[in-house]
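Novice: have a look at this prediction, sequence included:
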Amino acid sequence: MNKGKGFSIQSFRQQPKVDQAAALQLWNTLHKAIDEIYNQNASILSYEELYRNAYNLVLHKHYELLYDGVKNDIRDHLTVSLIEIIEAKNESILAAIVHAWLFHTVAFNMMKDILMYMDRSYSVPRKKAPVYTLALQLFREVIIYHPSVRERLRSTILQEIAFERQGRVIDRPMIKSILAMFVDLNVDGVNVYEEEFEKFFLEETRNHYKVESLAFLSENTCPDYVIKAETRLGEEVARVRNYLSHTTEFKLKQVAEHELISVHAKALLELENTGFNCMLRDNKLPDLQRIYNLFARVPACMEMLRDAMFRFIKQAGLDIVASQETNKEPVVFVRSILELKSKFDTIIATSFRNEKAVLKKLNDAFEGFINVGNHCAAHLASYVDELLRGGIQGSTEVEVEDKLEKVIVIFKFLSDKDIFESYYKTLLCKRLLGGKSVSDEIEKQMIAKFKAECGYQFTTKLEGMFLDMGISKSAQEEFRNSAVFARTAIPLDVHVLTTGYWPLLPPPACLLPAPLQQSTTLFTAFYLEKNSGRKLTWLTHLGSVDIKANFKGGKKDLNVSLYQVCILLLFNEQETLGLEAIRAATEIPEMEFKRHLLSLCTPKLKILRKHSKGKGIEADDQFSFNEEFTSKFKRIKVPLISPKEVSGSDGTAGNNGDGTSGGGEGGLGESIPAAVEEERRHHVEAAIVRIMKARKTLSHNELVMETTRQLAMRFTPNPQFIKRRVESLIEREYLKRDLEDARVYQYLA
């Protein structure tokens, strides 16, 4: 360090004070500078000097002089621009205001830089508006809020937008500049954009679309209106993108969607010949997609559309259910429902984006009409019967799978699946015992689908029927290979069925002819010897026999029922027999007796000759073997007349002996079969006991809810039905009521 040099401390030199005269001189310099800025001569100014002058005025507490002076200068220059704007014509007022705005904002920014120290040391601490904010407030007050400008400016902007909606070309950059100016003027809590433009614009938009939409809809079709509405909504979104503030977008969409969609939603759905319902009816997929996309903008309207679709589908389904034509043909009935389902699956996938809420409405609609009465359960069972008897003959594996899967589609909608099971079981019984099934593998494939849908309990009896058929085949082969078989007068083909699996009720026994009696006795002895502890009951009403009959025209092979064999063999001993003699000799149950006897006397197959005229049978009727019978066929199957024909002939009703009404398949319908009703009692009681055993104590409502939930896969029990079963269980001391609350049940171990 050089010791010859050192630091010296000088005394503090105070800044000279700025008195009032000096302050006025400094302000005058600033005032002239502001004028030069407005005269666009800012390049000749020294910003450092101007900043120092403003600094000194503030430092020596002449800030009010400076602040008020700047405020007055800005106001004066704005007033000059105001005069030019007022004098401008309407078509030029927007350009004049934009020019003034751009001109003054340049000046505002320059002044803000010069007066930065005043803002920091005076304006902010004293809670006064900074220079730039003050300038914006003055611009708003002097120009925008001036009575001669305010209304003209607003109406001109709205008129330009109206012109654009009419298809005319407007100066979008100009509109954008004006609206951006409004946004910039949103200072000190005042929303100029909203108060001076947006609320008027939204009201104008509302009125415009209210008039336009009503006029357009009254003169055009629904699809045309939807296209128009889509176009208009797209234009409004583009308008936001082109010049409106982004804050307007949501409000604008609400207004436009309300007037274009919500107001006319009901009319669009119900419009005659072209509305939504007509689109559904005529399968107009592109139009449906457009109206869906339009309504999807408004949640409330979307719900209206879903409800309209629900009502349409349900009504279409009810029409199918009520149709006399489809009800006569179960196959036509089910195919009609499948076609309806396929149609709306396509509509929802193609036009409604597979929306879950729409799919739920579809399912609700199908459940609504499919469960009106028992028509669908009965007809679906008959449809499956037709498929498995030969309706899928020649189909590929893929086609078979598709047809079976369509059965499950309708099956899922059934609320009372146990009724379907009852009908299905009866028809399966007839297919298996009559050898009419096209394939055991396909039968089991169908049952596997039911099992996957409803669980193993649903198909236990169906699977048991197939198990019986397999065991019967083995037993039959064993019998044929035994020494006993050689002693039978008539060869037998016997199916041994388990009582609990098959929907069959044993009728009263009839008197079999001696050869048949001998053969059945031998089989019974043989079977019971192999299977001790079992009991065999012969279901004679289901048996069939092949016999040879000698007519004058030659021998014929007749396939007849077992009851008919009992009748025909009597005529080997006597040529003519009376009704009572035949009845006494066979002891066939009354209804079956008349049915089988009349079937042998029909005009087409008159194997027996009834001596009296008329369709009915009288007590004194006489019958004889018709040797004159002729037929071009060697083998003849004698069909049974329907129980209705027997009932119609003598006024009695009958039973088929298999637990179903004598009305046959055509009579399947409204009432719940007695066997199903009885089974429901057992299911409900079993469910109640299971629940109460696990829970010990439960209120009535909770028990009803839990029981309904557990049984939902089979059927939906009525709360009153559950209540009756609870009362029955209380009487049998499975449950008891709580002593303090009668609506609470307790389980008795």
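Specialist: Right, received. Where do you want to start?

Novice: please make it C-alpha for all contacts and neighbour counts, starting now.
Specialist: Will do.

Novice: checking my notes, residue 548 in a strand, right?
Specialist: Yes. Counting by DSSP: H, G, I helix; E, B strand; the rest coil, residue 548 falls inside a strand.

Novice: below is structure B, check it against A:
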Amino acid sequence: MIPLHIVTGVVYLSLISICLPLHLFILWIFVSTKELRSNMAYMIMVNLGVYECVELIMTTYDGVATLFQMQGNELSETIVGGLNSAAWDTHGPVILILSLNRLNAFLSTPKKGMFVGLLVLGWLYFAAKYAINIAFNCCYFTPSEFIWNFRDSSLMNTAGMISYVIIIGSLLISLVAYFIIFGIMVSKRKSVSFLEVRLLIQSIVIFLSTALTVTVYNYGVPVLPESPYTVMAIGIMNILNGGVNPIFVSCKEFRSNMAYIIMLNLGIFECLEMTMTIFDGFATLFQCKADELSETIIGGLNSAAWDTHGPIVLILSLNRLNSFLSSPKRRLFKGLIALGWIYFFVKFGINISLNCCFFEPDVFLWDYRKTYSSAFIGGESAYVIIIVSLAISLMSYLIIFGIMVSTRKAVSFLEVRLLIQSMIIFFSTAATVTFYKYAVPLLPDNHYAYMGIGILNILNGAFNPVLYLTLNPVFHRSLLSPSNLHDMSVSFDELWTTILVPVCKKIFDCERLDIYRYNSAHSTLYNHSIREIQLGEESQSGAFEIHGALVDFYSSAVDLTFREITEVVDDDVVLERYGAKWRIFSTAIPVLNGLMRYVNRSYTKRYGGYEQGQMAQLAWKNVLMAETTRDKVVGAALRLIERSRRNEKVDLGLVKAVIASLAAFGFERSAEVDESDLSDEQLIEHRLRFYVENFEKPVIEATKRFYENKADELLASLGIIAFMHEARRLIHQEEDLCGRILHAHSRDAVIGAVQEALIVKQLAEIRGKFLTLLEKEAVEDLNVLFELCTREPRALKGIAKEFEDHVRERGQKAIEEIVDASEPSAFVSAVLAVYGRFRSLVLSAFGNHACFVKALDIACEAFVDDNAVSRRFQSATRVAEILARHLDRVQRRGVGREEGDVEDVLRQAMIVFKYLREKDIFEKLYTKLLAARLVGGASANDDAEKAMIVNLRDACGYNFTTTMSRMFNDIVFSKDLSTAFRNHENVQRTKADFSVLVLSAGTWPFAGATTFSIPESLEAHMQCFQEFYAERHQSRKLIWHLNGSRGELQTRGFPRKYTFVATALQMALLLHFNNVDSLTEKGLALKLGITEDVLKEVLEPLLKVAILRKDDNLVVNAKFTSKRLKIDLTRLQTTKAATKKDDQEMEKAIEKGRMIEIQAATVRILKMRRRVEHNNLIAEVIEQVKTRFIPRVAMIKKCFDVLMEKEYLRRAEDERDIYEYIS
């Protein structure tokens, strides 16, 4: 007879030889399966899979050691314990971190490679730590004694020191890995979660605690002797390690997490564990012998807690947690949690009581059987309670499992695995407790008991691969071909009737479908699709047979559906049933296509045609297009829309299903049209042709009829004004209806039909009221009329033209009323009044529409340029002159306006300026008047002057105001220069107040200077300034422009002292009479060095105010008197001839400037285009220069001739009407 140990040995070797390859094979499947590689926990599971393979060897070894009563079981337990410690020290925090919601985003970052590297680093640390555990246990293990404290044997050998260094180094690598992972996780965020910070802190505490413990208790390194301080440090670290965890439960972030209930339970467990850990820390701190007791209590606590909650945590970590927690069985689940905690406290209490009863300070007692009788009442009671608690735990698993699968007919691989493993753990634990802890007499100590315990241990490690291969659907799809499972002897008719028809019916009715039934139908379809069948003399694919059966099924199913729809009479009920059926049908189509994907692939590849979902839709379409059915369904939808237009209360949502179904049939191909040749818009039209023909056209016709009748009714009962208001309301109502129910393709067409009936056919009457309403300025009515006309572009252009003519007429009349006014402000005010009135109307009545804004601009430009004032003076420059003089008056000192008023006037003047066609003329006049104000110091406000220049620059560009800006710069420079000159030492010795304006040549609009003989008194001052200026600016030359100069003379020869304000020439003339009493005109002209004609102009104001008297000679009037003590002679000098001459010169300058502008624009255009047709070139030139002036065509042609003479352009030889640029 074969010995028992040989039999058991063979059993063990057989199990291990089968289970280990299976584990490795499953790991390969796991890594190579695409479905699992796409899972967010892919890397974690791969690591744990490898870990399970290694653990399998240790677990089975432990089982064999127990089976044969080998003394090596303590060694295997030590190795397994070290393995667990190494694996979870390395991967535990990594798994917790990567379980956060941020995992997917993290794995998609460029740092994914770094993360993989960290996992490899973790496994290297794991392997090193595991190897150290094995090496030391093998070196120091003796069968008769279990030695854990290596320090007591061979303390200071080289191997011990090397091992110590390796352990500390591996711990440091682990800590660095945590830091790197933490840095990666938060690198793209500005904040971190509570759990991440907790894990980081706990990693540091564990590192320090483990390092100190290993140093003091394991290897006794000389640099860290065993002292109260190192022991104290270890105790403090243990206290900290226990104290970090309870904060975890109070974090708000995790109260909102889906695993809240699990975490709450574990949090409470951690609070209790903290008490034991702190107790252990204090025991170590004060070198109490009670530390073994606390370790025993903590071990029992861990066992009780994880026996109860471990499987619950794993089950509830599944994706089904949310749906489970929201189910009606949530209370039952909470009850089970409470039951688990009762069991936990009972088991924990037993651990504490037994350890307290049997604990002796000098002996660490673990195996109670060796010291106390098995009949001891405490042992038996404890044994019964432990077994009962294990049974309760197993029942808890079974109940939880039942709850989890109660709402579904399929279970996952993990759930089944946990259930079976719970049973094995129960029996294994019960047997181990029975034979190793309490030795109950009913179960004697024999080899068969040991064999049972060993086999259970082996099964505990080995059953996972078997369950994986038998239960995992991924494995089924990967290794087991569906074709091998199909019984070829069963006919298709039987398969169709028993398997496929029930599944298709459930899909069509949107009923709940069992996953196994769905998979069975899927496999059947696949297997039959790849078969070849004989139909007559031809061989066909099995998909052909399935396709034919499905087409018949679709027809019968849809027929049945439409019989239920059309059996009723009421339109609302018809549409309600149609909508419900269509929603079910449209939901079933994608499910059906998913089930039929193998059929679709096989059939369309071999025979062409449509997919099964489309075939079902075609069946629906064919039944719907039957005349009676279409009239019933589509007619009901049209009648419902008409009832809504008649303000009946209806549910318009019922129409949406009809529209959606008709628009869904666009996939049907047409033999006459190749869709690849169509544009996007044409493709949309093509795919909606069925909808357009069967719904859009009927609804448009119905809309036309309804609103044509409605328009006739309204016109018969209301006036045209009231009709417009009602028409607008009806159009808005129709737009709302179309937006809610109609397809986007139909909305514009339906609204167009409404507008045709209510606007286009009544347009003549509507437009006939426009001028009447415009005269009355009836804003509300005009707004309604405008809104209606915006829907018809031709009507909008028509009323905009009428508005333009009306504004032009009103503007002409307004200017005619002020044509005799002498003040320039009267003209400006008249223009602004007309503009303001109609601009307000454009904003309020016409919504600031571009057509009316443009019409207002055209009308204003017309009456500003051509009006009674310009016609009266027969000058195109008159309007520009009026505006320039208006601005001159506003900005001249002495007008007495407030600063805010001046800004308003300038802003309003820019409105008039906008409508000037001859802006270049305004520029010349305004520049001349500005120069006079600046030179004469007559500007009221420099800021206002600058603001006006900025306004002009914004309107016409930088070049328009360049001269004005330079003039201002000259004045600023001259003021600074005059201040410096007055402070000059040579000037301070003179008594005269002398100031100079230094102006840039070519900038200021002054005529040529008149030369005359300067009196010595004036010449001395001029010479002094010239010397002063030469010192500062040696390279500059001064040319005196005395025509614009003026000064003051004080008299002494009259009864009263007078002050004369005179020009430089007038001053020179009067100063000659200081030396002589009388002079002839000829002699005076010779003394002054001027002509007699110029002298007459200078003498005119002096003779007019009687300062001089003309007899035979010119003499001073000794009897001169005046009421004013200060007399301005410059204003009395009138030079009409000079003014006329200046005007002529300005006209010539304007003409010359325009010619230059036109030539420059022409060259720019031709340089860019190279060849331009004559009329196009003229049009483009006008477009470029119109911001400054509107040129005459004759002037443009003349400029073309000049440019051809200068050889900038030429006529093309082949076409004389085309100009070419000469480069």
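Specialist: Done, it's in. Keep in mind it's a predicted model, so treat the numbers as computed, not measured.

Novice: what are the ranges of the strands in structure 1?
Specialist: Remark: strands assigned in structure 1 by DSSP state E are 544-551, 554-561, 576-578, 608-610, 622-625, 635-637, 697-699, 735-737, 744-747.

Novice: which one of those strands lies nearest to residue 196 of structure 1?
Specialist: Closest of the strands of structure 1 to residue 196 of structure 1 is strand 697-699, at 64.7 Å (criterion: C-alpha to C-alpha).

Novice: and the contacts of the closest one?
Specialist: Strand 697-699 of structure 1 has contacts (C-alpha atoms under 8 Å, 6 or more residues apart in numbering) with 692, 743, 744, 745, 746, 747.

Novice: residue 151 of structure 1: which of those residues is nearest?
Specialist: Of those, the one sitting nearest to residue 151 of structure 1 (C-alpha to C-alpha) turns out to be residue 743, at 73.7 Å.

Novice: surely the closest one meets residue 727?
Specialist: No. Assessed by C-alpha atoms under 8 Å, residue 743 of structure 1 is found out of contact with residue 727, at 11.7 Å.

Novice: the more surrounded of the two?
Specialist: Neighbours per residue (other C-alpha atoms under 10 Å) separate residue 743 of structure 1 from residue 727, with residue 727 holding more: 15 against 12.

Novice: that one matches what in structure 2?
Specialist: Superposed on structure 2 with TM-score structural alignment, residue 727 of structure 1 falls opposite residue 1201.

Novice: run a quick neighbour tally on residue 68 of structure 1.
Specialist: Using other C-alpha under 10 Å, the number of residues around residue 68 of structure 1 comes to 11.

Novice: look up how far residue 110 of structure 1 lies from it.
Specialist: Per C-alpha to C-alpha, to the nearest Å, residue 68 of structure 1 is found 17 Å from residue 110 of structure 1.

Novice: can you check residue 659 of structure 1 too?
Specialist: Using C-alpha to C-alpha, residue 659 of structure 1 is found at 103 Å from residue 110 of structure 1.

Novice: the strands of structure 1: which one's closest to residue 205 of structure 1?
Specialist: Nearest to residue 205 of structure 1, of all the strands of structure 1, is strand 697-699, at 58.9 Å by C-alpha to C-alpha.

Novice: need the contact list for residue 777 of structure 2.
Specialist: Contact analysis of residue 777 of structure 2 by C-alpha under 8 Å, 6+ apart lists residue 841.

Novice: okay, it and residue 838 of structure 2: tell me how far apart.
Specialist: 9 Å.

Novice: name the helices or strands packed onto whichever helix in structure 2 runs longest?
Specialist: The longest helix of structure 2 (DSSP state H) is helix 1136-1169. On a contact count with 3 or more C-alpha pairs under 8 Å, 6 or more residues apart in numbering; DSSP states H and E, helix 1136-1169 of structure 2 meets helix 919-936, helix 1174-1185, helix 1193-1205, strand 1218-1221.

Novice: can you put those in JSON lines and add distance to residue 94 of structure 2?
Specialist: What follows is these, written out as JSON lines (distance: least, C-alpha to C-alpha, whole Å):
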{"stretch": "helix 919-936", "distance to residue 94 of structure 2": "79"}
{"stretch": "helix 1174-1185", "distance to residue 94 of structure 2": "72"}
{"stretch": "helix 1193-1205", "distance to residue 94 of structure 2": "83"}
{"stretch": "strand 1218-1221", "distance to residue 94 of structure 2": "76"}
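
Novice: nice, that's everything, thank you.
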